[in-house]
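Student: coords please:
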Amino acid sequence: MGKSNAENDSTKDATVDIEVPDTAHQISTDSWFQVAFILTTGVNSAYVLGYSGSIMVPLGWVGGVVGLVLATAISLYANSLIAKLHEHGGVRHIRYRDLARHIYGRKAYALTWALQYVNLFMINTGYIILAGSALKALYFLFRDDDQMKLPYCITIAGVACGMFAISVPHLSALGIWLGVSTILTVIYVLIAVVLSIKDGIQSPARDYSIPGDGASKAFTIIGSSASLVFAFNTGMVPEIQATIREPVVKNMMKALKFQFTIGLLPFFLIIFAGYWAYGSSTGTYLLNNVTGPVWVKSLGHISAFLQAVIALHIFASPMYEFWDTKFGIKGSALNIKNLSFRFMVRGGYLIFNTFVAALLPFLGDFMSLTGAISTFPLTFILANHMYLVAMGDKLASSQKLWHWFNIVLFSMASLAATIAAIRLIVVDSKTYHVFANV
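Tutor: The predicted model follows:
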């Protein structure tokens, strides 16, 4: 399609006869390759520096490897189901909640939007925590004191994220920033992997046993399953797919295949290298484990910080689109009115994110709870049920049974993971205080 929003809003494309909903943001202009890099940026974001500790340590080699491989396959499958429904019923469903309303009705719209909002809010809060943690780690490379506390670093990170959000009007406008993000990702992945391998070669035998015992160990293992699905968090496939040019479904499938093949190479490399090098002592921020030249580690921390700022913008874009469309913010991004609106609304949103991040800076807890209460329902349960309802009698009995099996299985997994995540938060609340300098 490749038209401006003024031409697209609430009209039908004469060629494909697909209705395009009204939106203040740009749609149908990006190549599948750019969209693939948006997806890859999300999965290889600076969060990946924590997966050796949050996934591999609780699960061990067998559970971690098998879990990651299964999560990869299941996530690709579920995302493909949503992608195939993008033009269902002659309408482009450019928002996840719009697709839910089309299939189920108004109540499902509100519920899906609530789940998605919680999902994205917690992801964005986690990015600010992660960026703040990188700044704190950078500070400690040069100063051996406690003057720069984590809440201060989180505040600085929040300001940086706010400035970026005001400067970049919508998802398609990331453009060159996706290239910058890729370079930053390569930098911290290479640094973490190379230094981990160096440490692993020089270190004595590591302990790979799963920490804990009894009920504590069982809850930790269950909770880590939520971290597994969080790692592939794509609870905004329709919003990302809205930016891709025709043919929409075909191009999105190309982007997804790129994300879950070539795009996952650095993801697996850093997770396995980190766990191999440090075993059960691997922390939730891998660059705190590695040893090496100060300037190299500094470069890793700076890269992680900057990449987190860019990645946050991707996962905050559905909220930005909602506000911009609701209040009719269109036209030049440099228009004073538009700049003022982004400054107040996006700035206010990120101020609240930053406050919550500083209040409860437990990164692992965010990942587990987000995966349990929102990623499981959005990515797996709803994806299978939406496809089942939308396709109806077009599916064979065996296909319907398969989708129902997935719905029941992931509903049970979501419930178990939620209980485990809440328990983890309760345990951590006894260890850490609010605005903790962890």
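Student: From now on I want contacts and neighbour counts done on CA atoms only, so please keep to that.
Tutor: Will do.
Student: Tell me where the stretch 201-350 of the chain has helices.
Tutor: Remark: helices assigned in the stretch 201-350 of the chain by DSSP state H, counting those that start in this stretch are 214-231, 237-241, 248-259, 265-278, 294-326, 336-359.
Student: Need the ones you listed in CSV (columns: mean neighbour count and distance to residue 196).
Tutor: Formatted as CSV, these follow (neighbours: other CA atoms under 10 Å; distance: least, CA to CA, whole Å):
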stretch, mean neighbour count, distance to residue 196
helix 214-231, 22, 21
helix 237-241, 24, 34
helix 248-259, 20, 25
helix 265-278, 22, 6
helix 294-326, 21, 12
helix 336-359, 18, 28
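Student: so which of those comes closest to residue 33?
Tutor: Set against residue 33 and scored by CA to CA, the helices of the stretch 201-350 of the chain come closest in helix 248-259, at 6.4 Å.
Student: could you say what helices and strands the closest one packs with?
Tutor: Applying 3 or more CA pairs under 8 Å, 6 or more residues apart in numbering; DSSP states H and E, one finds that helix 248-259 contacts helix 32-43, helix 57-84.
Student: chain center to the last one, what's the gap?
Tutor: If you compare the mean C-alpha spot of helix 57-84 with that of the full chain, they lie 14 Å apart, counting by CA atoms, centre = their mean, to the nearest Å.
Student: One more sequence to fold, the one below, so I can look at both together:
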Amino acid sequence: MGFLFGRKMYYITWVFQSLTLLLGNMGFILVGGKALKEINSEFSETPLRLQYYLGMTGAAYFAFAYLIPTMSAMRSWLVVSAVLTFTYIGLLLTVVIKDGKSDENKNYNLKGSRVGQAFGVLGAISAAIVCNTTGLLLEIQSTLCKPAVKNMRKALGLQFTVGLVVYYGVTLAGYWAYGSGVAEYLPKELSGPKWVKVFVNSSIFLQSIISQHIFVVPVHETLDTKYLKLEESMNSATNLKRRLLLRVTFFAINTFLTAAFPFMGDFVIFFGSFTLIPLTFVFPSLIFLKVKGKTARMEKKAWHCFNVVAFSLLAVATTISAVRLIIHNTRMYSFFTDT
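Tutor: Model (predicted):
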């Protein structure tokens, strides 16, 4: 963006990407903390406050980020992540379908006014974009074996076929089984048995450790490049100390902010609408129009112009919806509320 549109656009893109990665990391901390709390709830009727579990999650994320400092060091962990994901999704769907068949009194009526429902739809669109973003395209592509573009297209094809079927399959199954009042954290609704709930939440917690690192490792590597001694080994005594300080500072700040705002998920949705929609849909079309606008066929130019206009309007609408949700929850919750 900076090469084509100037230095100002470079900084705008950099800010958007950084905010997306940072807020995404906070969202993962929230998910990991909720998973740990659900595990504790299976063994105690009075689990600790959510903030304690967020602290444990932040500590686990720190340890992983310190021991696995770069994206290239994650190769074997991606296999572990995939196994955990498909295992807990299989168990989750099994229990969800069982619960859905046993409950004949489900309520599918939507709550709230028409305006509230419309804003809810916009918020859901933003949340879906956050979960399906390709915002890490460049970072991931740089780690792939050649031919990078061909391999990246294969990865995207898998993401938007199998990935979407699983993602929306779980979502629709949860709505069918528990109705419109289903919790935003679906494992909270599971009826049991206990070992399944513990296993599902444990898998979610462990998988979140790996997933969050994929999103935030570009930030870690940027900080390492700036503050570590590049002429020395990554594991030299000096660099180990500096990396320790960088990781501790990063996760201490992110964990504190997540604990302070129990509705941090709303902020993730906000930045999903404010930053991810432009990054994922608007900016690529702007690049195409800038580079090939004079030589491309008319239908291609029309398509990319449509993307710029339509998704810019969608970004504005979903951002307004997210701000409305944040204001609403600010009135309901106080700092460090246990949710």
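Student: TM-score for this pair?
Tutor: Once superposed, the chains reach a TM-score of 0.95 (TM-score structural alignment, normalised by the length of structure 2), with 338 aligned residues with a CA RMSD of 1.6 Å.
Student: before we move on, back to that, dump the helices of the stretch 201-350 of structure 1 into a markdown table; add distance to residue 154 of structure 1 as well.
Tutor: Listed next are the helices of the stretch 201-350 of structure 1 as a markdown table, based on distance: least, CA to CA, whole Å:
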| stretch | distance to residue 154 of structure 1 |
| --- | --- |
| helix 214-231 | 22 |
| helix 237-241 | 28 |
| helix 248-259 | 30 |
| helix 265-278 | 25 |
| helix 294-326 | 11 |
| helix 336-359 | 6 |
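Student: who wins for proximity to residue 139 of structure 1 among the ones you listed?
Tutor: Closest among the helices of the stretch 201-350 of structure 1, once you apply CA to CA, is helix 294-326, at 9.0 Å.
Student: most packed of the helices and strands packed on helix 248-259 of structure 1?
Tutor: helix 32-43 (a mean of 23; mean count of other CA atoms under 10 Å).
Student: and that one, which stretch of structure 2?
Tutor: Under TM-score structural alignment, there is no match for helix 32-43 of structure 1 anywhere in structure 2.
Student: nearest to residue 117 of structure 1, of the helices of the stretch 201-350 of structure 1?
Tutor: Checking the helices of the stretch 201-350 of structure 1 against residue 117 of structure 1 by CA to CA gives helix 294-326 as the closest, at 7.7 Å.
Student: how big is the offset of the closest one relative to structure 2?
Tutor: With mean CA distance after the TM-score superposition for structure 1, helix 294-326 of structure 1 departs from structure 2 by a mean of 1.0 Å once superposed.
Student: in structure 2, what residues pair with that helix?
Tutor: Helix 294-326 of structure 1 maps onto residues 194-226 of structure 2, going by TM-score structural alignment.
Student: just stretch 251-262 of structure 1 next, same as before
Tutor: Aligning stretch 251-262 of structure 1 against structure 2 (TM-score structural alignment) gives residues 151-162.
Student: mind giving me TSV with the helices and strands packed on helix 248-259 of structure 1 and columns for distance to residue 279 of structure 1?
Tutor: Below are these laid out as TSV (distance: least, CA to CA, whole Å):
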stretch	distance to residue 279 of structure 1
helix 32-43	23
helix 57-84	7
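Student: out of the ones you listed, nearest to residue 134 of structure 1?
Tutor: That would be, of these and by CA to CA, helix 32-43, which comes in at 17.7 Å.
Student: Heading C-terminal from that closest one, find the next helix or strand.
Tutor: Next in sequence after helix 32-43 of structure 1, counting helices and strands by DSSP states H and E, comes helix 51.
Student: contact partners of that next one?
Tutor: 231, 271, 284 (CA atoms under 8 Å, 6 or more residues apart in numbering).
Student: closest to residue 151 of structure 1 among the residues you listed?
Tutor: When those are compared against residue 151 of structure 1 (criterion: CA to CA), the nearest one is residue 284, at 17.6 Å.
Student: What's the closest one aligned with over in structure 2?
Tutor: Aligned partner of residue 284 of structure 1 by TM-score structural alignment: residue 184.
Student: can you count the residues close to that match?
Tutor: When neighbours are defined as other CA atoms under 10 Å, residue 184 of structure 2 has 10 of them.
Student: Which SSE is immediately downstream of the lengthiest helix in structure 1?
Tutor: Ranked by residue count under DSSP state H, the longest helix found in structure 1 is helix 106-142. Next helix or strand after helix 106-142 of structure 1 toward the C-terminus (DSSP H and E): helix 150-167.
Student: show me the contacts for residue 133 of structure 1.
Tutor: Neighbouring residues of residue 133 of structure 1 by CA under 8 Å, 6+ apart: 150, 153-154.
Student: So which of these is the closest to residue 80 of structure 1?
Tutor: For the contacts of residue 133 of structure 1, the nearest to residue 80 of structure 1 is residue 154 (35.7 Å; CA to CA).
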